[in-house]
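J.: mind looking at a prediction? Sequence and model below.
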Amino acid sequence: MSGVQAAGEPIESRRQLVEWMAGGAKPKSEWRIGTEHEKFGFRLNDLGPVPYGGDNGIRAMLEGLRRFGWAPVYEGENIIALEMNGASISLEPGGQFELSGAPLESIHQTCGEVGVHLEQVHEVARELGLGFIGLGFAPTWKREDVPVMPKGRYDIMRSYMPKKGSLGLDMMLRTSTVQVNLDFGSEADMVAKLRVALALQPVATALFANSPFTEGKPNGFQSYRGHIWSDTDPDRTGLLPFAFEKGFGFEHYVDWALDVPMYFVYRDGKYIDASGQSFRDFLDGRLPALPGEKPHLGDWSAHLTTLFPEARVKRYIEMRGADGGPWKRLCALPALWVGLIYCDDALEACLDLVKDWTSEEREALRAAVPRLGLRAPFRGGTVLDIARKVVDIAEKGLAKRAADNGMGSDETMFLQVLKKTVETGKSPADDLLDAYNGRWAGDIRQLFAEYAY
């Protein structure tokens, strides 16, 4: 979850919001790749979650990482993030450590950034008796066991979430994801990319499904994280069916966002509770939390970070459907989406693949994939059949980009782990369950020993 931007000028009209989003369009030569990933910290001695404070808590992790040149960001007296060279390290509500990578030109660069970050985290964590692991859902902890990080926005969200769904607090405290942020060149390009992103997001969920355990036992899901989003908050989640309607564009997305209830407003270093209130009212100076005051673009940008559809538009598009995972899959996720939508031929092939899918079929996929993963049914076949086509399109798209690493390898190298998945039909969740039922003999502790970074 992103931080709050600087204030800027007051917004006087809805048109300014549309123009601000449209202003994110860039020529193809300036398209970049921003990879984000979250991971769970745990104590090596008892595999429990990591509190914020103490000699070996999350704060100590952040302080330890400063040796590498990261600059601290504070909320009050608490260090809550780090920044360096366009990248940031921030905290999710339950202490999940998130790297928000800098906008980079190639998968080689973004994967290198991920590798350096994990090496730095590993060095500091070992000194503190901590480990980190990439999964979609915390495999052993109960919700009440997870400490809450000292960020004002999270207090507001924790209070509001149970009013909208039964699993919102689990989303906040016990899930982790890997995402990629990608650019668009125009309104038409945004529309094409968003439609592909939304339609194929369940396929990405199936390919990266990695959360089959809850509180130490198999939970019956491939991606329990994916299931959680189905009962978090219907106002701000889902596949955005209006994005597939004729005439869709920035205005329609802005109108939807204006009608999603707010969480907060940030003023003078503090979060003001505006949960359930209307940004439309804010635009008219009628927000109950700040009567008479109008929003600025920082408020709008912050509001957009509280919307959680499967693919999200700001001044770029965020792909949000994948579980957190091991190092290779942190690189595979941006490779998949870059291959699919940064090559014109690949984007056209994706549009052709999904062009006749109905809204009912898209929703059925989203509902079935969290439990069944690649085995979810679709049109007489399964999601695995679609996944094979999708990975093939992505590979061709990356090959056409021809982004070399200087040693003769292009970006297709990062799809190898997904090619193995579609060849075997086995997801990361399947591999975990095989280990649990086989060599681990039901001992979930072995997960931390084998899969920690």
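T.: Cool, got the structure. Residues are numbered from 1 along each chain as shown.

J.: please count neighbours and contacts with C-alpha atoms only from this point.
T.: Noted.

J.: how long is stretch 395-412 end to end?
T.: Using CA to CA, to the nearest Å, one end of stretch 395-412 lies 6 Å from the other.

J.: same check on stretch 428-447?
T.: Stretch 428-447: ends 12 Å apart by CA to CA.

J.: regarding the closest residue in space to residue 318 that isn't next to it in sequence, what is its secondary structure?
T.: Nearest non-adjacent residue to residue 318, counting by CA to CA, 6 or more residues apart in numbering: residue 181, 4.5 Å away. Using DSSP: H, G, I helix; E, B strand; the rest coil, the secondary structure recorded for residue 181 is strand.

J.: try it against this one:
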Amino acid sequence: MSLDLQRASSEPITSVDMLLAGFRSAEKPRSQHRLGLEHEKFIYPLHAARPVPYEGPSGIGALLERLVPNGYTPFRETPSSPVIALQKGMLTISLEPGGQLELSGSPWPTAREAHAENLAHLADVKAAAGPLGLRLVALGYRPFGTPADMPWMPKTRYLAMRQSLPERGRLAHNMMLMTSTGQVSLDWEDEADCVRKTVLVARLAPLMVALYANSPLVDGKPSGYMSFRSRVWDEVDPTRCGYLRSFFDGSFSYRAYVDWALDAPLLFLRRRGEYLRPKMTFRQFIKEGFEGAPADMTDWTDHLSTLFPEVRLKKVVEVRGADCVPAAMTGALPALWRGLLYDPGAMEEGERLLPRLSFEEHLAFHDTARRQGLAGRLGNHELHRLAGELVAIARRGLERLDREDAPLVEPLAEVAASGRSPAQAVLDAWEKEPHPEALLARFIL
């Protein structure tokens, strides 16, 4: 995702082949495959359940400023703008719209290196947050308050999204302000490898939703979902979220993803140092241009970053769908997908784990996973047992690839064996002591 208001001009798009070539240019030999971890988390005052604004001596901006001496370079949209991100090498700390703090980690050969980077990041942030009276909280959805109660971060891109997305989905602001997640990015070798990985991730995604479900409360009440964060995405924008039908009917390809992306409406265009909001799909943009100028490859890169399917293609396969959870389970996330997708034997086992479902059957499976978590069923199969086997397959893959990564998935094995998604502990804690400050204290990172 670009941080900058300004954009470099690039080659005008004259054919769909140029868009396909962008995905082909991301192909890498297996020896060069890496993985990256993204981890969002909420920031709250130590003794309160209110959101933290950007401004003020204990605000999000002050937190970023305290991190700068740790070797970070601050990023501003203009020289006079507030700091909205920090960069160190290939690592970025950025802000989600409601002040969620996000680590976008470096690409690493191993999951343990990605985990170590995240642990170091968390240590830096906690050390900076403490003197400001702030704490980091690991939940997938804010358990108290509504979007109307939330501050907005001073980032121009979010102003454009704030205006555009609610026109397409009732819960768009909930997604932007109230959710927190973990994601993993992985490489592919060629189109066949990309297709196979993307389809497998899509088929297994509900099991990951159940394993990582950690957002059962909405405005202080049980929502009926173990992962309400996952539910929110139903009403953000159906043209750019969810699953592609081609994931399940055997037709997925680079071209299928490009065609799907072309028919999604533009959220914005960066022009003249502004985020403009033309009402057209990207396909129309290529055909008609805008203000006399053609669509170019920088516009396409921006557009790909505004699509939010459960598994997303950019220059990497981006695995979405996990709620924010504690650090050990977050470290298990890249290990799980490294073991499943980078070991050929594990991929074959993963492909055999679940029955082949139609698009509609898969949506029902996904809904069961987010409502019931590991207590749900897929036909005659208990989800916690399927999740346990998924973790076991990943561990076997890691044992063949790199034994030092294998122990990272142990927290997931324990969660699956318990039959209880993390959300159940949130519900238990709330039932025992229904006080907002006490609940947040129970889930500090």
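T.: Cool, the structure landed. Worth saying up front: this structure is predicted, and the values here are computed from it rather than measured.

J.: so the residue nearest to residue 318 of the first structure touches residue 319, yeah?
T.: Yes - with contacts counted by CA atoms under 8 Å, residue 181 of the first structure reaches residue 319, the gap being 6.5 Å.

J.: what helices and strands are in contact with the biggest strand by length in the first structure?
T.: Secondary structure of the first structure per DSSP state E: the longest strand is strand 33-43. For strand 33-43 of the first structure, the elements it packs on are strand 97-100, helix 107-127, strand 130-133, strand 177-182, helix 327-341, judged by 3 or more CA pairs under 8 Å, 6 or more residues apart in numbering; DSSP states H and E.

J.: in the second structure, point out the residues matching the third one.
T.: The reference is to strand 130-133 of the first structure. Using TM-score structural alignment, strand 130-133 of the first structure corresponds to residues 134-137 of the second structure.

J.: hmm, who's touching that stretch?
T.: Contacts of stretch 134-137 of the second structure with the rest of the structure, by CA atoms under 8 Å, 6 or more residues apart in numbering, involve 41-46, 58, 126, 129, 440-441, 443-445.

J.: if we use 6 Å, what do you get?
T.: Residues from elsewhere that reach stretch 134-137 of the second structure (CA atoms under 6 Å, 6 or more residues apart in numbering): 42-46, 443-445.

J.: so how far is residue 326 of the first structure from the residue nearest to residue 318 of the first structure?
T.: 19 Å.

J.: between the two, who's got more neighbours?
T.: Between residue 181 of the first structure and residue 326, residue 181 has the larger neighbour count (other CA atoms under 10 Å), namely 25 against 16.

J.: distance check, the counterpart of residue 166 of the second structure in the first structure against residue 232 of the first structure.
T.: Following TM-score structural alignment, the counterpart assigned to residue 166 of the second structure within the first structure is residue 162. Computed as CA to CA, the residue 162 of the first structure to residue 232 of the first structure distance reads 8 Å.

J.: same check, this time on residue 31 of the first structure
T.: Distance from residue 31 of the first structure to residue 232 of the first structure, by CA to CA: 32 Å.

J.: more neighbours: the two, which one.
T.: residue 232 (23 against 18).
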